[in-house]
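A.B. asks: One predicted model, sequence on top.
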Amino acid sequence: MTKTKYVTDLLTIEEVVSGKLFKIPDYQRGYSWDNEQVEDLLTDIEHISHQDHKHYTGTLVISKDATSERYNIVDGQQRLTTLIILLKELYEIDKEKYSHIHNTFLIQKKGQYILETNKETDAFFKECIIGDKKNIPATIKSLQNLRKSKTQIYKWLRLQNGSIDVIHDTVLNKLGFLCFAPANIKEIGIMFEVINNRGKALSELEKIKNYFIYYATINNKVSLQVKVNNNWESILKYLSESGVISNQDENNFLRNCYLVYYSANKSKSWNVYDELKLKYKPDDKSDLEDKIEEIEGFIDFIQEASQSFAYFTNGDVFIREYEGPLKKEIATVLKQLRCHPVNASVLPMYLATMSYLQDKPETVLELLKIIEITNFRIYVLPNANISRADSKQGDLFFWANELFNCEDWHSDNDDEKYETYLGSEIHGDIFDCTKAQLIDFTKRMCPESVFVQSLTVDLDESIDYYHWNGLRFFLASYEEELNVNRKITWDIEKILISRQQTKKEKLNDYLSREHIWANKNLLQYFPENYIDKRRLGNFVLIGLSSNIQINAWNIENKVKFLIDNSSSPMMQVNELKKKLDKAWTFACSKNRVKKKNFYRNLGCSLIDQRENELIKFALKRWKFEDEKFNRFIEIDTFKAVSQNKNETFFLKEK
């Protein structure tokens, strides 16, 4: 009978490290501890310093690297890395007194670093964390975390008020570790799964990176491991430039990549890591070379998609890196898409389209324009034909997947006939097919009547356009059009400046939506939810240079204030004076002296005028080249009321 061996002793960090070299495998995540985890460790050290015995601090799992003299850290890398940063900062306080730290925990006499981190962070760790260089940019999240931890520890040590020797003694002699070294690679594989699903949560993107390297190691496929290592730093850099910092952000990005590359199945895309583990089982050697090629293709696509996503979210990246044809034209459409308040439904189509940028820039530009129109009319508008329960995303995802994977398709070579949403037969290549599908899909879901309906309030509707998430984008697009007509440059991306940014930098560039007929004006006659106060035509885009409360002023005073106090000249605001004069003349012509009736006529007339212009603008701005919007006549609330008509707009009969 085999006697069970129990671990009975806790090891100090020096007993763990002494005489060894360590490496964090590339399948491990980058350094992920933030202020909270570091603070917990430092608080533990303060508490333990008052004890006279070793305190259990954590478990380290290590394995001998098959290709070097180093030990791979399978588990415990975050804690060990942080403690080495702490020891480095202790050494800097008194290099002579704590000289043993340098050779034991930092760099051996032969010049070898005791700890090598994974490829994602190793150069930065050696040069900036151990080497103290300060001019190297932290371009990705893990590098930013390393720099923040170093700063946090530096500040903490300098608040210890003569207790540095106690801290030194505590770290070296009172922190206790269990150290486990599994005997074979199969045990490490099992532990990989356990470790990958506990502790600080990993994103799906981090998990698949780890899994692909593990898969390459199990199958002795060096090319795959090299591919992951070579691509991942670029992927993380582009995602960082895109503002992708949370696990959820990374998961959403990966989901879109999966939809384009593998499958348009929405449910599967929510669990990419699990789906890929099922698809690529380590013990399944069938068609291994094909699987490796497929995985490498996916990694290449993720890298390409991360760059395309950075182009989408950060115009500076596109201007800096794209040197192909039609740069100005493509940048303009990307800017418009960037300013849309919602874009999740078209992102897979966008990524699939951008995969052809180097070879087919003209086609990409044409598709991007179509995508922008489709997204606005289907998902930005409060479109009555689209509900949360049936957003039609599945169709868009399917077409995106086909666009990416069926580059050689042509209708002439396919015996089967395909039709669009409107029943038109599809002819041409995959790009012709995609364009036809998107255009007819948009025409079906948002014809002219629905378009106009989406921008108006029926007499029995409760919608309030103040709460429409597309309002700022819509009004900014209108402002852009007014400026273009006068050959003036106006940057629509001003709407992306947040209120927090303007407060921090003491600027007045934040553009907000503002009522013309104040929602608290004449509440004795017209409640806040009065229909004309809720209509699209009652809102302008403006940057106010004053914090004065103007939400109860009469219309004529409000208009004068808006014109006089805009922090940046806005054409749509300046145009209010003419419209107000016309509305005033109309209200006076009714010969109704009662204040209530006068203001009802004044407000309604002014808002009718603006809505007529806004709707005509929208129908021109977001129509396809072959589309003839010729049914819209006018907005006339007074005529609608006199005819007992619920809708305030008038269309020509078909």
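C.D. replies: On my side now, so go ahead.
A.B. asks: can we go C-alpha only for contacts and neighbour counts from here?
C.D. replies: OK.
A.B. asks: May I see the buried residues of the one helix or strand Trp156 maps to?
C.D. replies: With elements taken from DSSP states H and E, the one containing Trp156 is helix 141-157. Residues of helix 141-157 classed as buried by neighbour count (16 or more other CA atoms under 10 Å): 141-143, 145-150, 152-154, 157.
A.B. asks: Likewise for stretch 335-351?
C.D. replies: By neighbour count, and taking 16+ other CA under 10 Å as the criterion, the buried residues in stretch 335-351 are 335-343, 345-351.
A.B. asks: same for the helix holding Trp156, what does it pack against?
C.D. replies: Applying 3 or more CA pairs under 8 Å, 6 or more residues apart in numbering; DSSP states H and E, we find helix 141-157 packed against helix 35-48, helix 77-93.
A.B. asks: so what does the first one touch, helix or strand wise?
C.D. replies: Based on contacts counted as 3+ CA pairs under 8 Å, 6+ apart, the elements that helix 35-48 packs against are helix 141-157, helix 164-173.
A.B. asks: those strands in the stretch 551-654 of the chain, which residues are they?
C.D. replies: Counting by DSSP state E, counting those that start in this stretch, the stretch 551-654 of the chain has strands at residues 632-635, 649-651.
A.B. asks: Give the buried residues for stretch 208-218.
C.D. replies: Buried residues in stretch 208-218, defined by neighbour count with 16+ other CA under 10 Å: 208-217.
A.B. asks: what's the answer for stretch 38-58, then?
C.D. replies: Neighbour counts using 16+ other CA under 10 Å place 38-39, 42, 45-46, 48-49, 54-55, 57 of stretch 38-58 among the buried residues.
A.B. asks: So what's the residue count around Gln457?
C.D. replies: Heads up, residue 457 is Val, not Gln. Val457 is flanked by 22 other residues according to other CA atoms under 10 Å.
A.B. asks: got another, please set it beside the one above:
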Amino acid sequence: MKFDSIEKLLNYGIFTIPEYQRGYSWTKDQLDDLLNDLSDVEFIKEHYAGTITLIKSGQEKIGITDLTKYDIVDGQQRLTTFHLFLVSIYHRISEIDPLQADAVIIKNVLNKGKSLLRLNSKDNQEFFFALLNELDINIIKKYAPKSKTQKNLLNTRIHFNTYLQRYTSINTLVKIYNNLLSKFKVNVFELEEESEVGLIFETMNDRGLPLSDMDKVKNYLIYLTHRLNEKTIAKEINRKFGDIFTELMEIKNYSVTRIENQFLKHCYIVYSGDNNNLSDIPKKIKTELIKQREIFAKKNLFDNDTAQREKKIKEIKDFNNFLQKSANYYSAVLNQSFDIQNVNDSLYRLETLGKIESFLPLYLAVLNNKKFKPEFLIAINEILEAFTIRVFIFGNKKGNTGNSALFELAYKVFTNKINFTELKKELRNLIEKNSSNLDLRKSIINMGAYNSISNSSLKLILLDYEYYLQGELSAKFDIGSIREIVSNGKITIEHIAPQTILPGVKAMENINLLGNLVLTFENGVLGNRTFLSKRSTYAKSNFASERELIGYEDWNDKTILERGKKIQKFIMDKWKA
């Protein structure tokens, strides 16, 4: 191990990010941490910037110079960021005075038109190369990233440009450059082969260096293959984890760390059937699933006990294969990217209700079981939607209600101990166990829905009521799909009796109840007006639920409850136990 400055590190040669590594994932928080460290390092001798782990992979000639090539095992996020920052400094100096933009600043970033850091896919590398070379930030802002990796690369380049605009002195910019290169220090590990990676990181973990849970599991599996003298399997683990990282990174609306940790926990639940004390999944895998002590207890395992050795190899390969397949399913569920649109629509509804994460282990189990078909999710989701509406939305139960039972059902599905028909029955039993019709009726009528239910969930419920009313009419209006309406900011939830007390109008108690809420295109027009002054607008609405209101001569606490009972009946009928 060496302790080197960033300048010495960059002088090593050419760096390549292998295909098995995750894409570039740094966002504003990590970038600001780096910039704060750069600001602080002005007043100290040096700053420790973590560990870089490399494997020498060959030579490449650029011009007349032979450069050593390295695969980056760990540290690709930091190295990528350093390259983007150095280029940003160079371009900022060029903006101030092109004559003072010394190419020495980027000599270890770009060399004779070639990037000295190679990303893990052709598309990402071309995008990265364009970011390194383009001076005009307005052109860069027009780039269209095709993946989350490219989006993060673009945001980093723009973020650094914005940060450096505050500096108008070239001397200050050069000082920042020198501080990064000379005062930032890293530990550099050079390994001989991939199977050593797990061995190194298992040791590093004991010294408290941070790794993600997914990295810990990957390195543990590689470490086991090293102990079993199976280098080919180590390469296979790396390749499949590369696929896993790529798949998970493209899931929308989640940070990389959160989605990876959540995915690993859900996979462990399904694969092991264990849903107790899930705070440290890597430790659980080591002690309960693929047991480390069995290898430690038999130092000559791969020499004298072929059956036990083959069993351990199978455990490693089976779990690795399960993780890879599950990453594809996880992405399909959360991105709603199945070939069957009705499956995607049913998942979108649960996402809108804010509870899809509770059911992810069950989805993994269903999709990993060959006896279950993806289209089975439509019927399953209808029941899970009823569970969500009755238990969480109107039942106001804790967010983890039913989790243990759902996790147990997931394991039963995964291990073929329950079929599709039995699963649906068990899910309906779970609804009955956690909700009662009497309490549900009271809650629908009396809950202050406007303040207690999320806007998206409330929109979905009112929209379903709208579709129900439209279905009873001979003349229908095309109001759009659920996705269009839920995401449409122009369609809002209107208080029929306004929240603001108007002069000369008696205050009402039931303002925020479900019976006083309706979807509208006209919230800006309707505003804080009395019911009678809004009736003519309701009469011309495309929404049947607004047109229905003209049947009321007056609007008060009593009529709010009356309309609430109509919606109550609809909800009880649609989302039965």
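C.D. replies: That came through, no problem. Remember, predicted model here, so these are calculated numbers, not experimental data.
A.B. asks: Longest strand in the second structure, please.
C.D. replies: In the second structure, taking DSSP state E as the definition, the longest strand is strand 47-62.
A.B. asks: Would you mind pulling the contact partners of that one?
C.D. replies: Outside strand 47-62 of the second structure, the residues that touch it by CA atoms under 8 Å, 6 or more residues apart in numbering are 37, 41, 66-76, 111-112, 183-194.
A.B. asks: What residues of that strand count as buried?
C.D. replies: Residues 47, 49, 51-57 are the ones in strand 47-62 of the second structure that count as buried (16+ other CA under 10 Å).
A.B. asks: Show me which of these is closest to Ser169 of the second structure.
C.D. replies: Within these, proximity to Ser169 of the second structure (CA to CA) peaks at His47, which comes in at 24.1 Å.
A.B. asks: Give me the aligned partner of that closest one over in the first structure.
C.D. replies: Structural alignment places His47 of the second structure opposite Thr57 in the first structure (criterion: TM-score structural alignment).
A.B. asks: Could you work out the most separated pair of the buried residues of helix 141-157 of the first structure?
C.D. replies: Taking CA to CA as the measure, those reach their widest spread between Lys141 and Leu157, a distance of 24.4 Å.
A.B. asks: Can you name the next helix or strand after the longest strand of the second structure?
C.D. replies: The next secondary structure element downstream of strand 47-62 of the second structure (using DSSP H and E) turns out to be strand 65-74.
A.B. asks: Provide a list of residues in contact with Ala317 of the second structure.
C.D. replies: Just to correct that, residue 317 of the second structure is Lys rather than Ala. Counting by CA under 8 Å, 6+ apart, Lys317 of the second structure makes contact with Ile233.
A.B. asks: Show me what secondary structure element comes after the one helix or strand Leu224 of the second structure maps to.
C.D. replies: Assessed by DSSP H and E, Leu224 of the second structure sits inside helix 213-227. Where DSSP H and E defines the elements, the next helix or strand beyond helix 213-227 of the second structure is helix 231-249.
A.B. asks: first vs last residue of stretch 150-170 of the first structure, how far apart are they?
C.D. replies: Counting by CA to CA, to the nearest Å, the length from the leading to the trailing residue of stretch 150-170 of the first structure is 19 Å.
A.B. asks: re earlier: adding distance to Leu115 of the first structure, write the buried residues of stretch 208-218 of the first structure out as CSV.
C.D. replies: Formatted as CSV, the entries for these read as follows, by distance: CA to CA, whole Å:
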residue, distance to Leu115 of the first structure
Ile208, 24
Lys209, 21
Asn210, 20
Tyr211, 23
Phe212, 23
Ile213, 20
Tyr214, 21
Tyr215, 24
Ala216, 23
Thr217, 21
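A.B. asks: Now check Tyr262 of the first structure against the second structure: what is it aligned to?
C.D. replies: With TM-score structural alignment as the matching criterion, the partner of Tyr262 of the first structure in the second structure is Ser272.
A.B. asks: Give me the number of neighbouring residues for its match.
C.D. replies: Burial of Ser272 of the second structure is recorded as 15 neighbouring residues (other CA under 10 Å).
A.B. asks: The residue nearest to it when sequence neighbours are not counted and Ala234 of the second structure, how far apart?
C.D. replies: What sits nearest to Ser272 of the second structure in space, not counting adjacent residues and going by CA to CA, 6 or more residues apart in numbering, is Leu289, at 6.9 Å. The spacing between Leu289 of the second structure and Ala234 of the second structure, counted by CA to CA, is 18 Å.
A.B. asks: out of those two, which sits in the more crowded spot?
C.D. replies: When Leu289 of the second structure is set against Ala234 and neighbours are counted by other CA under 10 Å, the residue ahead is Ala234, at 25 against 17.
A.B. asks: nearest residue to that one other than its sequence neighbours?
C.D. replies: Distances taken as CA to CA, 6+ apart place Ile222 nearest to Ala234 of the second structure, at 5.1 Å, with adjacent residues excluded.
A.B. asks: Pull the contacting residues for the one you found.
C.D. replies: Contact analysis of Ile222 of the second structure by CA under 8 Å, 6+ apart lists 195-199, 233-234, 237-238.
A.B. asks: Centre-most residue in the second structure?
C.D. replies: For the second structure, Tyr254 is the residue whose C-alpha lies nearest the centre (CA atoms, centre = their mean; 2.3 Å).
A.B. asks: buried residues in the longest helix along the second structure?
C.D. replies: Using DSSP state H to define each element, the second structure has its longest helix at helix 306-334. Counting neighbours by 16+ other CA under 10 Å, one finds that the buried residues in helix 306-334 of the second structure are 309, 312-313, 316-317, 319-320, 323-334.
A.B. asks: What is the burial count for the counterpart of Asp102 of the second structure in the first structure?
C.D. replies: When the first structure is aligned by TM-score structural alignment, the residue opposite Asp102 of the second structure is Tyr98. Using other CA under 10 Å as the criterion, Tyr98 of the first structure is surrounded by 16 other residues.
A.B. asks: surely Tyr98 of the first structure meets Tyr91?
C.D. replies: Yes: under the criterion of CA atoms under 8 Å, Tyr98 of the first structure is in contact with Tyr91, at a separation of 5.4 Å.
A.B. asks: Closest to Leu368 of the first structure out of the buried residues of helix 141-157 of the first structure?
C.D. replies: Ranking these by separation from Leu368 of the first structure, with CA to CA as the measure, puts Lys141 on top at 30.2 Å.
A.B. asks: Are any of the contacts of Ile222 of the second structure buried, and if so which?
C.D. replies: Restricting the contacts of Ile222 of the second structure to buried positions leaves 195-199, 233-234, 237-238, with burial counted as 16+ other CA under 10 Å.
A.B. asks: Mind jotting down where the helices sit in the stretch 401-550 of the second structure?
C.D. replies: Listed from the start of the chain, the stretch 401-550 of the second structure has helices (DSSP state H, counting those that start in this stretch) covering 403-414, 420-434, 437-446, 449-452, 455-471, 482-487, 523-526, 531-539, 544-547.
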